[in-house]
Structures are given as C-alpha cells and as structure tokens.
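Student: Build me a model:
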Amino acid sequence: MIRLLLLLLLALPMAVRAAPAPVPVAAAADLRLALPPLVRAHQRASGAVFQLSFGSSGQMVQQALNGAPFQLLLLADASHADRLAAGVPGTERRPYALGRLALVATRASGITDLASLKAAIRAGRIRHLAIANPAHAPYGVAARAVLTGLGVADRAPLVLGENVAQALSFVASGAAEAGLVALPLALAASGQSTAPLARAAGGGLLVVPVPPALHPPLVQTLVLMPGASPGARGLAAQLTGPQGRAALRAAGFGLP
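Tutor: Reported below is the predicted structural model:
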C-alpha cells in the first residue's frame, strides 16, 4: 500500500506537467453568448484549453498594451485592433464579424422604434437611456452616432455601462427604459435569438435592429499576438471558418 502511494506521488508532478496550460483569450462583451459554445466545441476537437475574459474592446487593448498575456483578442471594431498593432509589432489582424446595433426597450416604456425614442427623449418622457461607454466601447461610439443622427445626442439622459453587456443589463433590470446595445445580446435577452444558450436569458424586451447605415461600421477584428500558440491560432481559424461564421450569423452578427 505504501509503495503504491509513493508511486502515485511520484507520478503526480508528471500529470500536472502534462495538463495543457489555458490559452488566455480576451473577447468583446457582445460575444458573451455566442463564443462559449464555439470554444467548447473547439476544445473537444483540439484538446486545447481556453481562459475567456469578456469586456470592452478599449479596456482589453489597454490591458494587452500593459502586458496582459492574451494570445488572442476578439475585438468589436478595427480601430482598437489598429491601436494594439501600433503598440505591439508583429500582431496579425483579420475581420471575423460585423457588429449590429439594436434598440432595446421595456414593454412599459412605450418606445417601439427610433422615431418613438426620439420623441420620448425630446418630450422628457424617458429618464434613462443605456449605452456602452463611448470612451472605450465601440458599441457606445455607434450608439452615440445614432443619437447624433436623430438630433438628440445632447438631450439623451444617458446611463453608461462599462461594456455593452452591462448596458443591456440596465434595461433588462428596469433601471433604464431603453438602450442602444449589441443586437446579438438583445436578441438573447428577448428570447428571439437562435444562438446556443440564448433562450436562457428570458424575455419581456422589445428589440428593433438599427440600420447599419446610421452608425460607423463595426468591423469586428481579431488580433493574434506575437508568438500565439497553436491553440490560439486554431480558435481564430475556427471562428473565421464555416462553423464559426454560421454560428455568428445565427447569433445576429453580420459577416465580413
């Protein structure tokens, strides 16, 4: 018995060393529902293990510039990918999706489209309109462009989320009557999405897609950092391949 225990103890460090190290991946908050099923499928097929972090693109790029060990970043627009590439030579960039914006509103708000949102803001009938913080979130920049086009950017009673997922949570919880957020997350919250796991978020929200022509394009761009592992490269290939594109389209993203 003692001999068996000694053999097990000797074998333990070998087992620990054999376990693959997780690949750190930073992802835009609009991928919070669509990405995990793709990652799980890729893990089963490849044996790689991934550690996902979700947040605003600007914050994640700043973390990478400050030395965070991300191997792959899935950003919500191209400008943040360009900023990262300017600060870290040797990165690889490619588009993987087109972000879509949506108006989301509680049923009680009376807001049914952009015209009624504009009227509610001008009449002072809306107390809180949720968007992601434009200072570091591409969806916040897009939302502000829509409000500018409606002529109500200076009058909108904004409440800012750290990222687009938090902005949506303000509306879903009733803390804001309406918001301009990512279409995939809005569809998930309303139970309208066909993406895996989307229906778990519940319903009760009105979702109206915003025409892409009303805001600068959200060319969602991935960045492979210098020395990215085969696991990171494999996940990037999976995301931009047929299965990844089909899953992103089903979730509500456009395709580049």
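
Student: CA atoms for contacts and neighbours, from now on please.
Tutor: OK.

Student: if I look at residue 105, how far off is residue 246?
Tutor: To residue 246, residue 105 is 28 Å away according to CA to CA, to the nearest Å.

Student: So for these two, which residue has more residues nearby?
Tutor: More neighbours surround residue 105 than the other of residue 105 and residue 246, with 29 against 15 (other CA atoms under 10 Å).

Student: what kind of secondary structure is the more buried one in?
Tutor: Three-state call for residue 105 (DSSP: H, G, I helix; E, B strand; the rest coil): strand.

Student: And for it, nearest residue in space, chain neighbours not counted?
Tutor: Distances taken as CA to CA, 6 or more residues apart in numbering put residue 178 closest to residue 105, at 4.1 Å, once the chain neighbours are dropped.

Student: burial count for residue 172?
Tutor: Neighbour count of residue 172, defined by other CA under 10 Å: 24.

Student: Ok, residue 227 next?
Tutor: By the criterion of other CA under 10 Å, residue 227 has 11 neighbours.

Student: hmm, back to that, residues contacting the residue nearest to residue 105?
Tutor: 103-106, 109, 111, 128-130, 171 (CA atoms under 8 Å, 6 or more residues apart in numbering).

Student: And the strands in the stretch 101-250 of the chain?
Tutor: With DSSP state E, counting those that start in this stretch, the ranges of strands along the stretch 101-250 of the chain come out as 101-106, 129-132, 158-161, 178-182, 205-209, 219-224.

Student: Show me what the first one packs onto, helices and strands only.
Tutor: Okay, so that is strand 101-106. Contact here means 3 or more CA pairs under 8 Å, 6 or more residues apart in numbering; DSSP states H and E; on that basis strand 101-106 packs against helix 138-150, helix 164-172, strand 178-182, helix 183-190, strand 205-209.

Student: to compare against the first, here's another:
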Amino acid sequence: MKQVLSLFAAMACAAAAHAGEVQVAVAANFTAPMQKIATEFEKDTGNKAVLAFGATGKFYAQISNGAPFEVFLSADDETPFRLEKGHLAVPGTRFTYAIGKLVLWSAKDGYVDGNGNVLKTGDFQHIATSNPKTAPYGAAAVAVLERLGLSNALKAKLVQGENISQTYQFVATGNAQLGFVALSQVYKNGKIGSGSGWIVPAGLYEPIRQDAVVLVKGQTNPVAKELTDYLKSDKAKSIIKSFGYEV
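Tutor: Modelled structure (predicted):
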C-alpha cells in the first residue's frame, strides 16, 4: 500500500514539476471569454494562465515600463503592432484572435430601439462610453457619434469609464441610462440577454480587430506560446464566438 501511495505521490510531483504558468494582460472587453478559455486551457494542458484585465492603453504604458506580462490580448491591432515595433513583443507572434462588436445598450427593457433612434431623441441624462484615448471600444463609440452627426448634441451628456468594464457598470447600475459597450458583455445564448440594445452596424466604425502577441518577457516561457496556440484552437474559437465575437 505504501508503495502505491509513494507512486501516486511521485506522479503528482512530476505533474507539478511540468506544470507552468504565464502572466497575461487581457483587454477588459474580453474578460468573460478569457476566464472561460483559461479554465479550459488549464484542464487540457495542466498549465495556468494568470490573468489581469484592464484598458489597452494602460497596459501599453505598463508594458513599456517593464510590467512582467508575457502575453498581451489587446482590444485593437495597433497596440500590439506598436509593441512589436518597439522591440517589446516577439516578432511573428502577433495574430487576430477576435473581432469585436459595439452595442448601444440599456439595462431597461425596451429603452433602446432596434435602430438606435433613441440617440436622436436625446431623451436621457447620461450616455456612457469608455475613454477613447485608452480603450478602442471608446474610440469606436466616438466614431459612431461623429458619423451620425450627434457628437456636439450629446457632448454634455457623455460620461466616460476608464475601461469598458467600468462603462458597463455605469449602464448596468442606472447611473447612465444607456451606453456603448462591447457586445460580449451583454450577449447570451445568441442574443442580447437582458435590457435592450442596438448592435451598431459595422459600417459606422472601423473593425475592432483584437490582436494577441507574445511579449519579450515571455519569449523563453513555453507556456506563452502554448497559450497563444490554444487561442487558435477550435475549442477556444467556439468559446469566443459564443460571446458574440467573430473569429
């Protein structure tokens, strides 16, 4: 019996010795899908993705100042490109893992119509967006308002979240009657799960191509490459699609 227990103990130690982890910076809009992907990644590989969520612009500043991230999942394609050009990312590892969609959303049922005409009525106190300087979804929201000719009319009503997660909280709590958030934050079972929303037509803003890249600090960590390869797998793509993204 002791020999059997010793064998199991040795096997457990061997598995632990081979298990690794990777430090990952993740754009806030991708919080829910990445949490699910990380769980499946650990089940399938035994390795752990340690996740931090936030605004893409802030992550860029942190990485530029030596933050210990090894993989970066951005909310755009420009920031990973800049990191690569600045010799902070490993050349040849950058790829698009998701294409995000913008939605005008309210926590109230029936408040936002299917064509977004509520924007033209101005019948609300506050409309939330994320900071366009640090969050690509915020930049997309600004582009939509400009193309609809509503920027000046709604300027006084705008409230800005630091990132898309805070923007969602503004709307979910009713501090803003409506706001531009990531479709993934409100998408469930193939539709907007609660409240009301208008999925903004893609022609009103530039495609939100979200790129991932292995950072220089992760170039010697095999788990970094393993995670980025996993993001390209059919299982990961299925999870990503289930949150309303295109892949």
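
Student: Can you give me the TM-score here?
Tutor: The pair, once superposed, lands on a TM-score of 0.85 when counted by TM-score structural alignment, normalised by the length of structure 2; 228 aligned residues with a CA RMSD of 2.3 Å.

Student: Look up the closest residue to the residue positioned nearest the centre of structure 2, ignoring the ones flanking it.
Tutor: For structure 2, residue 30 is the residue whose C-alpha lies nearest the centre (CA atoms, centre = their mean; 2.4 Å). Leaving aside its chain neighbours, residue 30 of structure 2 sits nearest to residue 184 (7.5 Å; criterion: CA to CA, 6+ apart).

Student: what's the neighbour count on the equivalent of the one you found over in structure 1?
Tutor: Under the alignment by TM-score structural alignment, residue 184 of structure 2 pairs with residue 184 in structure 1. Applying other CA under 10 Å, we find 29 other residues in the vicinity of residue 184 of structure 1.

Student: and what of residue 150 of structure 1?
Tutor: Residues near residue 150 of structure 1, counting by other CA under 10 Å, number 15.

Student: which one is it nearest to, not counting chain neighbours?
Tutor: Excluding the flanking residues, the one nearest residue 150 of structure 1 by CA to CA, 6+ apart is residue 118, at 6.6 Å.

Student: Would you check how far apart the one you found and residue 204 of structure 1 are?
Tutor: Distance, residue 118 of structure 1 to residue 204 of structure 1, by CA to CA: 22 Å.

Student: now swap in residue 41 of structure 1 and tell me
Tutor: Between residue 41 of structure 1 and residue 204 of structure 1 the distance is 31 Å, computed by CA to CA.

Student: Equivalent analysis for residue 170 of structure 1, please.
Tutor: Computed as CA to CA, the residue 170 of structure 1 to residue 204 of structure 1 distance reads 14 Å.

Student: Who has more neighbours out of the two?
Tutor: residue 170 (21 against 13).

Student: quick one, what contacts the residue lying closest to that one once chain neighbours are set aside?
Tutor: In space, and not counting its chain neighbours, residue 170 of structure 1 is closest to residue 176: 5.4 Å by CA to CA, 6+ apart. Residues near residue 176 of structure 1 by CA under 8 Å, 6+ apart: 127-130, 159, 170.

Student: let's see 10 Å
Tutor: Applying CA atoms under 10 Å, 6 or more residues apart in numbering to residue 176 of structure 1 gives the contacts 105-106, 109, 126-131, 157-159, 167-170.

Student: just to revisit the earlier point, would you turn the helices and strands packed on strand 101-106 of structure 1 into JSON lines with distance to residue 13 of structure 1?
Tutor: As requested, those are exported to JSON lines (distance: least, CA to CA, whole Å):
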{"stretch": "helix 138-150", "distance to residue 13 of structure 1": "45"}
{"stretch": "helix 164-172", "distance to residue 13 of structure 1": "40"}
{"stretch": "strand 178-182", "distance to residue 13 of structure 1": "45"}
{"stretch": "helix 183-190", "distance to residue 13 of structure 1": "43"}
{"stretch": "strand 205-209", "distance to residue 13 of structure 1": "52"}
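
Student: Which of those sits closest to residue 20 of structure 1?
Tutor: Nearest to residue 20 of structure 1, of all those, is helix 164-172, at 30.4 Å by CA to CA.

Student: mean deviation (superposed) between the closest one and structure 2, please.
Tutor: Following the fit onto structure 2, the mean deviation recorded for helix 164-172 of structure 1 is 0.8 Å by mean CA distance after the TM-score superposition for structure 1.

Student: the inter-axis angle of that helix versus strand 178-182?
Tutor: Between helix 164-172 of structure 1 and strand 178-182, the angle comes out at 150 degrees (axes from the mean of the first three to the mean of the last three CA atoms, to 10 degrees).

Student: quick one: the residue nearest to residue 105 of structure 1 from residue 156 of structure 1, how far?
Tutor: For residue 178 of structure 1, the distance to residue 156 of structure 1 equals 11 Å [CA to CA].
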